[in-house]
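*Asks:* next one to model:
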Amino acid sequence: MTQIKGPGIFLAQFCSDEAPFNDLKSICEWAASLGYKAVQIPTWDKRLFDLEKAYENESYCDEVNAIVRKAGLTISELSTHLQGQLVAVHPAYDAQFDAFAVEEVRHDPKARTEWAINQVKMAAKVSQRLGLTAHATFSGALLWQTVYPWPQRPAGLVEDGFAELAKRWLPILDAYEEAGVDLCFELHPGEDLHDGVTFERFLAATNHHPRANILYDPSHFVLQQLDYLAFIDIYHERIKAFHVKDAEFRPNGRSGVYGGYQNWQERPGRFRSLGDGEIDFAQIFSKLTQYGFQGWAVLEWECCLKHPVDGAREGAPFIEKHLIRTPEHAFDDFAASGQDETLNRKILGL
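*Replies:* Next up, the predicted model:
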């Protein structure tokens, strides 16, 4: 059996213009001081990382690795969550998602899609240069506005939507195959890939592409009321990345899964700092260990109540406590009688 690596931390939610969160060197030193051993780096924030420069200049990748290693860390994965979101955007969301793109392609959906596809493809080569084996992203969405349809969806709409989504992602997936990197979709409300069934639809549409994999984040399943432990049993072969994020779901007489357009503090489903929600991480780490998950356990902090620095400080020991060192031999080996065919036959009465 193999052991999960950790703790890691996703830097996206901590970036700011204030030190130590405004450059890669400082934020890595801060993360290391809290006990983290790896960082997941967002590729859209040039205060930390320049994706285009990394693609064009291999020596820049060496510089980034050197900065991270000097802090006593390693890179778990790169992230293109924002760019992946833009691979597929329904026109209803154009105005809201335009800010995720560079200014030159805003207000031009076709150019924005091409830019996003190129961004995620570049991250495949850059991940390879950095010595990484997994990458984190979103799928984007063409169908999300029909998730709870009224009127009902026309026949064939879902199939056509996933066919188009696969058409956009297949060249990207091929780039990751060439780079030897797993592309891990965070299954997330708002994305066309948001649960097991939609992931299966995508697999079918991409001919079960070997690089189409999952970033497992149980918090999004709690908010959907999906069995996050059974999910591991079903999809463990495709789980190649892991966000450790807590959540809780407390329905009431006024709102439930959809949240009533309320702010995060008032919704029944809320993200929480590790240990403050309801997720059974002991069972999650046990199942992932059982199935041989070899990736990083990476904190993603999105609590609606606790200060981010406090959440980060508490997160490293929380993850460390849940890491399972696998045994070198079975617990009952002391009672083994060895292999003896004659003895076996005698025991069987033969």
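*Asks:* switch to C-alpha atoms for all contacts and neighbour counts from now on
*Replies:* Fine.
*Asks:* report the central residue of the protein.
*Replies:* Taking CA atoms, centre = their mean, the centroid of the chain lies closest to Leu215, which sits 3.3 Å from it.
*Asks:* do a quick rundown of the helices in this structure.
*Replies:* Under the criterion DSSP state H, the chain contains helices at 24-33, 51-56, 58-70, 81-85, 94-97, 109-129, 157-179, 196-205, 218-224, 228-235, 281-290, 308-322, 341-347.
*Asks:* which other residues reach the fifth one?
*Replies:* The contact list for helix 94-97, computed with CA atoms under 8 Å, 6 or more residues apart in numbering, reads Leu86, Val89, His107, Pro109.
*Asks:* ok, the third one next?
*Replies:* With contact meaning CA under 8 Å, 6+ apart, helix 58-70 is reached by Leu24, Lys25, Cys28, Lys53, Ala54, Thr74, Ile75, Val126, Arg129, Leu130.
*Asks:* just how off-centre is that helix within its chain?
*Replies:* 23 Å (CA atoms, centre = their mean, to the nearest Å).
*Asks:* do the same with the first one
*Replies:* Between the mean C-alpha point of helix 24-33 and the mean C-alpha point of its chain there is a distance of 21 Å (CA atoms, centre = their mean).
*Asks:* tell me what it is packed against?
*Replies:* Applying 3 or more CA pairs under 8 Å, 6 or more residues apart in numbering; DSSP states H and E, one finds that helix 24-33 contacts helix 58-70.
*Asks:* quick one: the helix it packs on to helix 24-33, angle?
*Replies:* Counting by axes from the mean of the first three to the mean of the last three CA atoms, to 10 degrees, helix 58-70 lies at 30 degrees to helix 24-33.
*Asks:* tilt between helix 58-70 and helix 109-129?
*Replies:* Helix 58-70 runs at 60 degrees relative to helix 109-129, counting by the same axes, to 10 degrees.
*Asks:* what's near enough to touch Trp30?
*Replies:* Pro20.
*Asks:* quick one on the thing from earlier: looking at the contacts of helix 58-70, which one is closest to Leu229?
*Replies:* Ile75 (27.1 Å; CA to CA).
*Asks:* what about the closest one, neighbour count?
*Replies:* Ile75 is flanked by 21 other residues according to other CA atoms under 10 Å.
*Asks:* I have a second one here; can you model it like the first so I can compare?
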Amino acid sequence: MRTIKGPGIFLAQFASDTAPFDSLEAIADWAAGLGYKGVQIPSWDARLFDLARAAESPDYCSEIQGMLADKGLEVTEISTHLQGQLIAVHPAYDAQFDAFAAPEVRGNPAARQRWAVDQLRLAAKASRNLGLNAHATFSGAFAWPYLYPWPQRPAGLVEDAFAELGRRWTPILDAFDEAGVDVAYEIHPGEDLHDGITFEMFLDAVGGHARANILYDPSHFLLQQLDYLAFIDIYHERIKCFHVKDAEFNPSGRAGVYGGYQSWVDRPGRFRSLGDGQVDFGGIFSRMAQYDFPGWAVLEWECALKHPEDGASEGAPFIRDHIIRVTDHAFDDFAASDADPAVNRRLMGLG
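*Replies:* Sure, this is the predicted structure:
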């Protein structure tokens, strides 16, 4: 067994044009001051990171690593959540997702998708240059608008959607394989990969690709009323990234899991800062230790109520206190004895 690395923090929700959140070095100082040991970097945010340069220049990556190391930090992963979303976009979401892309490809879905593929290929090279072994992203979605089967879905629609998703992702997964990096898809509503079954369908569509893996975030499972502890039992071999994010679901007589089109504050299910929700992190960290999770415990802050800086300051000690320093020996080793076949036979009553 190994001890989970952490605490880490995903910088996407904190980056802004205001100091200290407007450059990687300044936000790293802030994170280190709160007790974080790692940062997950959003690759699309030019204030923090130059993805193309990181893919082309090992020296640039070494500079980033050295600067962070001076502050007691490491890169946990880089993220292409926004670009990954653009690998597969249903036309109903074209206008909403256009802002995720570079200005020159907006309004042109085909060009936007090619740009997104190029971004993922850059991310594979950048991850390799940073010495990382996992990468965080989204899958995109073709079938999500047809989540509820009314009107009835035409036969084969879901199967065709996953086949196309697999066709688009397979060469990207091959590029990550060449770089020696796992792709960890955040299992997330809005993506075609939003629970265990849909992940299995995608895995079939990419031929069981070894680089097709999971970013585990229990908050999305709690809001779907999915057993997030059993999920680890089932899929632990494929879990390569871990977002530590809390949530709560408060049953209502007026709204259900779909939220009634309400704001986050008014939904029965909403994200919360760590410790303010209902997620059993004790159970999660125990299973991560049991199954030898190889990565980082990374805070993702998305609370509907609390100020982000308060969530960040509380998040580092919360994660630190939940990380289990795994034992290097069994508690009853003191009573162990050497193997003796003759003794074992006597104990079994065999002579």
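*Asks:* can I get the contacts of helix 58-70 of structure 1 in CSV including distance to Asp280 of structure 1?
*Replies:* Output for the contacts of helix 58-70 of structure 1, formatted as CSV (distance: CA to CA, whole Å):
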residue, distance to Asp280 of structure 1
Leu24, 33
Lys25, 34
Cys28, 29
Lys53, 41
Ala54, 38
Thr74, 27
Ile75, 27
Val126, 35
Arg129, 36
Leu130, 33
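*Asks:* which one of the residues you listed has the most neighbours?
*Replies:* Cys28 (27 neighbours).
*Asks:* that one corresponds to which position in structure 2?
*Replies:* Aligned by TM-score structural alignment, Cys28 of structure 1 pairs with Ala28 of structure 2.
*Asks:* against Ile214 of structure 2, how distant is the closest residue to its match other than its chain neighbours?
*Replies:* Nearest residue to Ala28 of structure 2, sequence neighbours excluded (CA to CA, 6 or more residues apart in numbering): Leu68, at 6.9 Å. Distance, Leu68 of structure 2 to Ile214 of structure 2, using CA to CA, to the nearest Å: 26 Å.
*Asks:* just want to know which of these two has more residues nearby.
*Replies:* Ranked by neighbour count (other CA under 10 Å), Leu68 of structure 2 and Ile214 place Ile214 first, with 28 against 21.
*Asks:* that one touches His243, doesn't it?
*Replies:* No - the criterion here is CA atoms under 8 Å, and Ile214 of structure 2 misses it with His243 at 10.7 Å.
*Asks:* distance of Trp69 of structure 2 from Asp50 of structure 2?
*Replies:* That one is not Trp; residue 69 of structure 2 is Ala. Ala69 of structure 2 sits at a distance of 19 Å from Asp50 of structure 2 (criterion: CA to CA).
*Asks:* okay, now the closest residue to Pro109 of structure 2 other than its chain neighbours: neighbour count?
*Replies:* Nearest residue to Pro109 of structure 2, sequence neighbours excluded (CA to CA, 6+ apart): Asp94, at 7.4 Å. Using other CA under 10 Å, Asp94 of structure 2 has 15 neighbouring residues.
*Asks:* closest one of the contacts of helix 58-70 of structure 1 to Gly295 of structure 1?
*Replies:* Ranked by distance to Gly295 of structure 1 (CA to CA), these are led by Ile75 at 11.4 Å.
*Asks:* distance of the closest one relative to Ala297 of structure 1?
*Replies:* To Ala297 of structure 1, Ile75 of structure 1 is 12 Å away according to CA to CA.
*Asks:* check Ala116 of structure 1 too.
*Replies:* For Ala116 of structure 1 relative to Ala297 of structure 1 (CA to CA), the value is 27 Å.
*Asks:* please apply the same query to His220 of structure 1.
*Replies:* 16 Å.
*Asks:* tell me which of these two has more neighbours.
*Replies:* Ala297 (27 against 24).
*Asks:* what's the burial count for Asp332 of structure 2?
*Replies:* Asp332 of structure 2, neighbours per other CA under 10 Å, totals 7.
*Asks:* that one matches what in structure 1?
*Replies:* Aligned by TM-score structural alignment, Asp332 of structure 2 pairs with Asp332 of structure 1.
*Asks:* wait, Tyr55 of structure 1 sits on Val126?
*Replies:* Yes - taking CA under 8 Å as the definition, Tyr55 of structure 1 is a contact partner of Val126 at 5.6 Å.
*Asks:* what's the neighbour count on Asp160 of structure 2?
*Replies:* With other CA under 10 Å as criterion, Asp160 of structure 2 counts 14.
*Asks:* and if you look at the one 3 residues further on?
*Replies:* The burial count assigned to Ala163 of structure 2 is 17, neighbours taken as other CA under 10 Å.
*Asks:* same thing with Gln128 of structure 1?
*Replies:* Gln128 of structure 1: 16 neighbours (other CA under 10 Å).
*Asks:* and the residue nearest to it when sequence neighbours are not counted, what does it touch?
*Replies:* Spatial nearest neighbour of Gln128 of structure 1, excluding adjacent residues (CA to CA, 6+ apart): Ala179 at 5.7 Å. Shown in contact with Ala179 of structure 1 (CA under 8 Å, 6+ apart): Ala124, Lys125, Ser127, Gln128.
*Asks:* identify the farthest-apart pair in the residues you listed.
*Replies:* Most distant of the contacts of Ala179 of structure 1, by CA to CA, are Ala124 and Gln128, 6.3 Å apart.
*Asks:* overlap in contacts, those two.
*Replies:* Shared contacts of Ala124 of structure 1 and Gln128, defined by CA under 8 Å, 6+ apart, are found at Ala179, Val181.
*Asks:* so what's Ala316 of structure 2 up against?
*Replies:* Applying CA under 8 Å, 6+ apart, we find Ala316 of structure 2 in contact with Pro7, Gly8, Leu34, Gly35, Tyr36, Leu299.
*Asks:* which ones among the residues you listed map onto strands?
*Replies:* Members of the contacts of Ala316 of structure 2 lying in strands (criterion: DSSP state E): Pro7, Gly8, Leu299.
*Asks:* what range does stretch 60-79 of structure 2 cover in structure 1?
*Replies:* Against structure 1, stretch 60-79 of structure 2 falls on residues 60-79 (TM-score structural alignment).
*Asks:* may I see the buried residues of the matching stretch?
*Replies:* For stretch 60-79 of structure 1, the neighbour count (16 or more other CA atoms under 10 Å) marks 60-61, 64-65, 67-69, 71-79 as buried.
*Asks:* ok, Arg47 of structure 2 - contacts?
*Replies:* Asp22, Ser23, Leu24.
*Asks:* 10 Å instead?
*Replies:* Ala15, Ser16, Asp17, Phe21, Asp22, Ser23, Leu24 (CA atoms under 10 Å, 6 or more residues apart in numbering).
*Asks:* so how far is Thr76 of structure 2 from the residue nearest to Ala28 of structure 2?
*Replies:* 11 Å.
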